[in-house]
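Trainee: whatever this is, show me its structure:
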Amino acid sequence: MGQSEEEIARRLAALRTEHRDLDDSITALLLSGHVDQLQLARLKRRKLRLKDEIALLEDQLIPDIIA
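Mentor: You can find the predicted model right below:
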């Protein structure tokens, strides 16, 4: 793990913002009435990749608790 907690937190904030923006873009595309299925699929794939990356970074910040 070569990144500090502060760097990870900054990256997480940026990814979460991008994830929300993609969600807004997907919603706007669906509401427009003219849905480009290819564009919609690309946006959804990108959103899923961001979600996975966010989860990985969150795991780095949250220590494992041994019960």
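
Trainee: please make it C-alpha for all contacts and neighbour counts, starting now.
Mentor: Noted.

Trainee: just the helices in the protein please.
Mentor: Assigned by DSSP state H, the helices in the chain fall at 5-31, 37-61.

Trainee: burial measure for residue 49, as a count.
Mentor: 13 (other CA atoms under 10 Å).

Trainee: hmm, I typed the wrong one, I wanted residue 19.
Mentor: For residue 19, using other CA under 10 Å, the count is 21.

Trainee: another sequence for comparison is provided below:
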Amino acid sequence: MIDDETQRLQLRLTELKQEHRDLDDVIARLLERAPFDQLQMQRLKKKKLNLKDEIAYIEGRLHPDIIA
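Mentor: Model (predicted):
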């Protein structure tokens, strides 16, 4: 993998992890308020899951499992 691509992936990974943490905070605050909008909560959780999938994909590209 090219160094520029590795740096780009690492930067994107950092951004995604921060966004994932931010969504955790938003979801926690939303849960503290009762009642809360179920549809909004569902959308936030789906977005968080998509971020997790993208994070896993990038981590797999940066640290591939090499079977010897």
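
Trainee: returning to what we had before: for residue 67 of structure 1, find the nearest of the helices of structure 1.
Mentor: Residue 67 of structure 1 sits nearest to helix 37-61 of all the helices of structure 1, at 17.1 Å, using CA to CA.

Trainee: mean deviation of that closest one from structure 2?
Mentor: With mean CA distance after the TM-score superposition for structure 1, helix 37-61 of structure 1 departs from structure 2 by a mean of 0.2 Å once superposed.

Trainee: same check, this time on stretch 7-16 of structure 1
Mentor: Relative to structure 2, stretch 7-16 of structure 1 is 0.2 Å off (mean CA distance after the TM-score superposition for structure 1).

Trainee: which residues are contacting that stretch?
Mentor: Here stretch 7-16 of structure 1 makes contact (CA atoms under 8 Å, 6 or more residues apart in numbering) with 50, 54, 57-58, 61.

Trainee: report the two of these separated the most.
Mentor: Pairwise distances across the contacts of stretch 7-16 of structure 1 (CA to CA) peak at 16.6 Å, for the pair 50 and 61.
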